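K.L.:
coordinates for the following, if possible.
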Amino acid sequence: MKGLFRFLKGYKLVCVGVVILMFVQVVAALFVPTLVASIVNDGIVPGNLDHVLTFGLAMLGAAVLSAVATLAGTYASAYIATGVSRDMACALYEKVHRLPHLEVGHFGVASLITRITSDVNQIQQALLIFIEMLLPVPFMVVIGMALMFSKDSVLAAGIVGIMIVIIIVFLILSRVVIPYFEKLQRQLDSLNRTVRESIAGVRIIRAFRRTEWDRLRMEESAGNYAATAIKTNRIFAVVVPFVMLLFNVTTFAILFVGGNQVAEGSLEIGDIMALVEYAMLILGYLLMGVAMLIFIPQAQVSARRINEVLEKEEPPLVKEGENEAACDRPSQKPHASKGLLPVPPAVEFKQVGFSYEGAEKPVLENVSFVANPGETTAIIGATGSGKSTIANLLMGLFEAGEGEILVHGKPLASYNVAALRKRIGFVPQRPFLFSGTIADNLHHGCACASEQQMRSALATAQIADFVESLEDGRASPVAQGGDNFSGGQRQRLAIARALVRRPEILLFDDSFSALDATTDLKLRRALKNDTPNSAKIVIAQRVSSIADAERIVVLDEGRVVGTGTHQELLETCSEYRAIVQSQEG
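P.N.:
Below is the predicted model of the structure:
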C-alpha cells in the first residue's frame, strides 16, 4: 500500500479538510449524549423546563452540525477516492504502454485488464471506506473513552476490554482471509481470460463443435471463483454474529452495573444514559470499522498486484533520448550525392542474438544484415525462423540479448520510443484497425496528415479506388479491428496508415499475404516510385513478394544462411532454393 500513497499527493488540502470534518462530526455526535445527561439530571429530575428547552436546542444544533459535517466529509472522501482511482488507472495504462512486449506477455492481457479495472476499484472502495468509516474511529475512541472515564471508570475499563477482544478477533480474521483474497483475484484473472478467449474464438468454437467444451470450461472457471468467494463469506458469517453478541452483552452489562449504581446513589440516571450512548457510539464506530476492515486485506492484495506493474523496471529505450514532438512530420533523407559523406545504413544488425525467457535455444543467433535508404531488404524463412522477432527488436518491443542494432548509425538504446518510432512506419503481421472512420485510422499514422497526404498514401497502398467508391469516402465507418473489411482491405488500409507519415524506414511484417498477385505487384511498384528514399524491410512468406528486392536475407532456425539478390541466392543458397521450389511446385 505504501507505494500507492504517492497518488494522494495531489489531494493534500482535501485530506486535511476531511480530517477536520471527521473531527467535527465525532465531537458533535458525542456532545449530544452529554447534553442528554444534563437535560435529565438538571432539567427533567428537578423540573427545570427552561434548562430542558435551552439544552434541547443545543442538542438539536449539535445534531445538525454533525449531519452537515458528515455530508461534507462524504463528498470530500468520494472526491479523493474517485480521483485517486482515476489517476491510478491512468498510471497503469501508461505504464503498460511503456513496458517491453515480453513483460506484457508475462503479466498476461487478462491479468492486466483485471488490475486496471477490478484491482483499482478495490483500492477505490478501500480508500472510501477508510476515510468515511475508519478515520473517525480513533477520534471517537479517544474522545469517547475520555468522557466515559469522567463518568465512571469501572464501566469505561470494561469497554476497553471489549474493544481489545474485537481487535484481536480482527487480527486473527485478517490472517485467515488474506490468502483467500489473493486466490480470488487470481481466479478473477482466469475467469477474465476464459471469457475473452470464448468471445474472441467464438467462430472457431462453433466451427469445431466445441460449444459444450467451452461451456464446461466457463463453468469450471466461474465455479472455482464462486467456491472461494463462498468460503470467504462463510468465515464472516461466523465472525459478524459473534461480534454483535459482544456488542449486546456490553449493552446489558452497562445497564446492569449502572442500574445497581443508580440504586445505590453513586450514579445519576442521566449519567447512565450518557454512558450507554457513549458505549453505543464507541462500539458502533469500532464495529463498523472492523466490519469494513475486511476490505483492507483485499485492498492490500490489489495494491500488491498494481505495484507489481508500476514498479516494473522500464528498458533503457524508454528512458533515454530527447523528447520528440507529438506530431510526426515527414522525414525523408536523400541519398548521398557526389562529394558528400556516405549515408549510413538506415538499419544495421550486428551479430544480434535473442532468446525468450525459459527457451531451450535462442530464437536469433549471430544475425547480421543492413538495410540501406532507398532499397528493399527482404527477410524470408520457414515458420519459426525468427522473422517477426527481428521486427519486434527493431521496433524496440524486445531487447536484444547479444550484438547491436543501429538505426542511422546510432545504437537503438540511444533513442527513446518517440524518436525511434517516428522514423518507422510499421505494418504488423495481423493488421488492426481502430473503430472510427478510415480517416481516423490514417491519422493514427500521422495526426497532422493533410488531405493530399491521405490521398497519396491510399493510392500507393492500392486502395484509393475502393475508398472513393464508398458512400462516405474516407469518412466511412470502421468497426473494431476492421471486421467490416476483408483481410486484403485491412492490410492495404494498414499499409496506407504507415505510408501517410512518410517514414524513413518502412517495416512490413508479412503484410502482403492477403493480397492477390496482381495487387501485390502493383503495390510493390508503387512503393518503389512513391517512397524512393525510404528503407523498406519486407518480411514475407511468398517469394513472389520479394523477388525484386535489392537484398534478401534468408533465415533458418534463427541464423542467417544466405544474403543476396534473388538470382544470387538461387545459385548459392540451398535453403532459399528449397523455399522457391516448394512454392513453385
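
K.L.:
please count neighbours and contacts with C-alpha atoms only from this point.
P.N.:
Fine.

K.L.:
give the contact list for residue 407.
P.N.:
Counting by C-alpha atoms under 8 Å, 6 or more residues apart in numbering, residue 407 touches 345-348.

K.L.:
which of these has the most neighbours?
P.N.:
Counting neighbours by other C-alpha atoms under 10 Å, residue 347 leads the contacts of residue 407 with 25 neighbours.

K.L.:
wait, it sits on residue 375?
P.N.:
No: the pair residue 347 / residue 375 is not scored as a contact, 11.2 Å apart, by C-alpha atoms under 8 Å.

K.L.:
all strands for the stretch 201-350 of the chain, in order.
P.N.:
Using DSSP state E, counting those that start in this stretch, the strands of the stretch 201-350 of the chain run over 347-354.

K.L.:
all helices for the stretch 101-250 of the chain, in order.
P.N.:
Along the stretch 101-250 of the chain, counting by DSSP state H, counting those that start in this stretch, helices occupy 101-107, 109-114, 120-129, 136-151, 153-200, 202-207, 211-264.

K.L.:
most packed of the ones you listed?
P.N.:
Sort the helices of the stretch 101-250 of the chain by mean neighbour count, taking mean count of other C-alpha atoms under 10 Å, and helix 120-129 sits at the top with a mean of 22.

K.L.:
to compare against the first, here's another:
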Amino acid sequence: MLIAFLDTHLRPYRRALALLLVLQIAKTMATLLQPAFFSLVVDRGIVRGDLNYIRYIGTVMVVVALVQILAAGAAAAVGARVSAALGRDLRSRVFRRVMGVSAREVGRFGAPSLITRTVNDVQQVQALVVTLLDIAVAAVITCVGGVVMALLQDVSLSLIIVALVVVLVTGLTVILVRISPTYARMQRAVENINRLLREQITGIRIVRAFVRDDHERARFSGANSELFGVGLKVGRMMATVPVVVMVLMNTATLPIIWFATGRIDAGQAQVGSIAALLGYVTLIITAIIMATIVFADLPRAAVSVRRVQEVLDVGTSVPTHPNPVHGARRRGRLTIQAAGFQYPGAPKPVLHNIDLVAEGGQTVAIVGSTGSGKTTLLNLALRLFDPTSGSVHVNGIDVRSFSPDSLHRVIGIVPQEPHLFSGTIGSNLRYGAPGAHDHDLWHALDIAQAGEFVEQLPGMLDAPVSQGGSNLSGGQRQRLAIARALVLRPEIYLLDDSFSALDRRTEARLRAALARDVPEATMIIVAQRLSAVQHADRIVVLDQGRVVGAGTHAQLLYYNRTYQEIAYSQGIPQEIPSRGHRTIRGVLHGQHS
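P.N.:
Sure, this is the predicted structure:
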C-alpha cells in the first residue's frame, strides 16, 4: 500500500522528482569519486614524488567537492518543496473527503480520529517523503555506486563489502517486520490522547462542576502512560540498529585490512587502492546508517498511510445524484413520506413511518419528549442522513436529486447547539452568503432581536468572535445563529429548539418579526417549550420515533394525551377549550371538573 500510495500522490511532481534524481546522482557520484582521486594521489603522486600530479588531482577534487555541495543544496531544496506540496495536497484531499461524506461516516471515524489523521498522519507521510527524497535516494545510489567503485579497486576484497550489505539489509528487514505492529499501537495511543484532551477541554465546566478533576487526571495519566510504554518499546527496538551497524562495520574493516596487508606484501595491491577501498566501506556503512533513519520512519509512515487512505477511500451514505437538480421553482413545500431511520449499529430504528407535510408559508412545529427523534427528523430534511425507508421531498423533488449546494440554499438550519466560528460577527453572518451587504446583515440581526446587542459591541459587525462563540452568552449565540440563517434567505427554515436560550419576551418579539418579515418562508420548528409553538399552523407530536398526534394547539390539548402531559408539565393554562371545560389535570386523571 505504501508504494502504491506514494506513486499515486507523487505523480503530479514527476518533473521535480526527475530533477531531484539528477541532482542526487550528481551529488553522490561526486562523493564516490573522492576516494578514487585519493588513491591516485597516493599511488601516482606520493609514491612517485610527482608534485604536479598531486596539485592537478587536488584541484580536481576541490572542483568535484564544489559540485557536491551545490548539488546537495539544490537537492535538499527540491525535496523539501515536493514534500511540503505533498503535505498540503494530502491535507486538502482529506479535508475535502471529510466535507463530502455524511454525518454517519464522520461519526464512524470520530472527530479526534479525523483530526489525528488530517494533521498527525499527514505529517508522518510528509516526514517520510523528506527522508526518502533526501536520504534514501542518496543512500541507495551510494551503496550501489560504492560497491561498483570498490570492485574497480579490488574484486576479491570487495566481496567482504557485498556480504556486509546483504547481512545489514536482512537484519534491518527483520527489525522492520517486528516493529510495524508496535507503531500501529503508538498511533492508536496518540489518538486516544487526542480524544481525552478534546473531551476534557470542551467539558471543562462539567468536570469542575462535578469536582472530577482527579478522575480526569487519572484517565489522562493512564492514556499518557500507555503512550509512554509503547514509545519506550519502539525506542528500545530502534536503539539496537546503530549498535548492530557499527559492530558490523568494524567487523568488516578488520578482515579487509588483514587480507590487504598480505596482498600489498605480495605486490598484488597498492596502498592507495586499499585506502580507497576502506573509504568506500566507510561511505557504504554511513549510507546504511542514514538508511536506518528512513527504515525507522517506514513502519510508522505505513500505518499513517493506511489511516489516511481509509479516509480517502470512504464512501458516503448520502451520495450525490449523477444528474442533480440545481434549482427548483420556489414554493417552500416540504414533504416527508413514510420515513424511517436507524443509526448504524443501533438495535432499533429511531423513526418509524413518519408522514409530514409543510406547505409554503406555513409554520409546522414538532414536539415530543427527549429522544423522540425530533432532531433526527430535521437531519433527514437537510439530508445529513438519508432515510432507511420512505422519502423526503422539497418542492415535489426528492432531496436525493438535489445537488448539495442547491438543497442547502433552499433549506436553512439553526442547530440545537448554535456553533459560531472564530472571526467576526460579520464573517459568521456571511457564512452561507459571502456576498451579503451590511444592510442585509443588520436586517437579519433586527429580525433575530440581535441588532441592539451587536450595536453595543466594539466594532459592531467587526467585533471579534472566539472559537465556538465562547465570548458570547448562550442567548446571543442563538440569536446570531438565527440571523445567519436569515441572511441566506432560504425557502424553508429548520429551527431546532432555537428559542431555548431566549426569555419569553424576546421569544415573542422574534416570532412576531419572523411572521412579519419572512411570511412566505416555511418554518419547521422543533421546541421543548410549547409557548414557542402554540401559534403554529400545525403541531406534530412525536413519541418514541412515531407520530402520535397532529393538529393545532387547541386540538391537541383537547384529544392528544402526550401533548396534554407536556402542557401539564409546563404549566400551560389548565382549561382545555371544550364544551365541558375539562382541565388538563382532570383529563390526565380520567376526571371531569
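
K.L.:
now the contacts of residue 407 of the first structure in TSV, with distance to residue 556 of the first structure?
P.N.:
Compiled in TSV, the contacts of residue 407 of the first structure are given as follows (distance: C-alpha to C-alpha, whole Å):
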residue	distance to residue 556 of the first structure
345	24
346	24
347	21
348	19
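
K.L.:
just give me the closest of the residues you listed to residue 30 of the first structure.
P.N.:
residue 347 (74.4 Å; C-alpha to C-alpha).

K.L.:
show me what contacts the closest one?
P.N.:
370-372, 405-409.

K.L.:
burial count for the counterpart of residue 509 of the second structure in the first structure?
P.N.:
Mapped onto the first structure by TM-score structural alignment, residue 509 of the second structure lines up with residue 522. Using other C-alpha under 10 Å, residue 522 of the first structure has 13 other residues around it.

K.L.:
same deal with the one 5 residues further on?
P.N.:
Number of residues near residue 527 of the first structure (other C-alpha under 10 Å) recorded here: 19.

K.L.:
what strand or helix carries it?
P.N.:
For residue 527 of the first structure, the enclosing helix or strand under DSSP states H and E is helix 517-530.

K.L.:
next structured bit after that helix?
P.N.:
Once helix 517-530 of the first structure ends, the next helix or strand along the chain (criterion: DSSP H and E) is strand 535-540.

K.L.:
rewinding a little: how about the helices of the stretch 101-250 of the first structure in JSON lines, adding distance to residue 433 of the first structure?
P.N.:
What follows is the helices of the stretch 101-250 of the first structure, written out as JSON lines (distance: least, C-alpha to C-alpha, whole Å):
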{"stretch": "helix 101-107", "distance to residue 433 of the first structure": "20"}
{"stretch": "helix 109-114", "distance to residue 433 of the first structure": "19"}
{"stretch": "helix 120-129", "distance to residue 433 of the first structure": "28"}
{"stretch": "helix 136-151", "distance to residue 433 of the first structure": "51"}
{"stretch": "helix 153-200", "distance to residue 433 of the first structure": "16"}
{"stretch": "helix 202-207", "distance to residue 433 of the first structure": "20"}
{"stretch": "helix 211-264", "distance to residue 433 of the first structure": "28"}
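
K.L.:
relative to residue 396 of the first structure, which of those is closest?
P.N.:
helix 101-107 (8.7 Å).

K.L.:
equivalent range in the second structure for that closest one?
P.N.:
Aligned using TM-score structural alignment, helix 101-107 of the first structure spans residues 103-109 in the second structure.

K.L.:
with the first structure superposed, average distance for that stretch?
P.N.:
Superposed on the first structure, stretch 103-109 of the second structure shows a mean distance of 1.1 Å to its aligned residues (mean C-alpha distance after the TM-score superposition for the first structure).

K.L.:
about what we covered before: now, among the contacts of residue 347 of the first structure, which is nearest to residue 103 of the first structure?
P.N.:
Residue 103 of the first structure has its nearest neighbour among those in residue 405, at 20.7 Å by C-alpha to C-alpha.

K.L.:
now do the SS call for the equivalent of the closest one over in the second structure.
P.N.:
When the second structure is aligned by TM-score structural alignment, residue 405 of the first structure is paired with residue 392. Look at residue 392 of the second structure: counting by DSSP: H, G, I helix; E, B strand; the rest coil, its state is strand.
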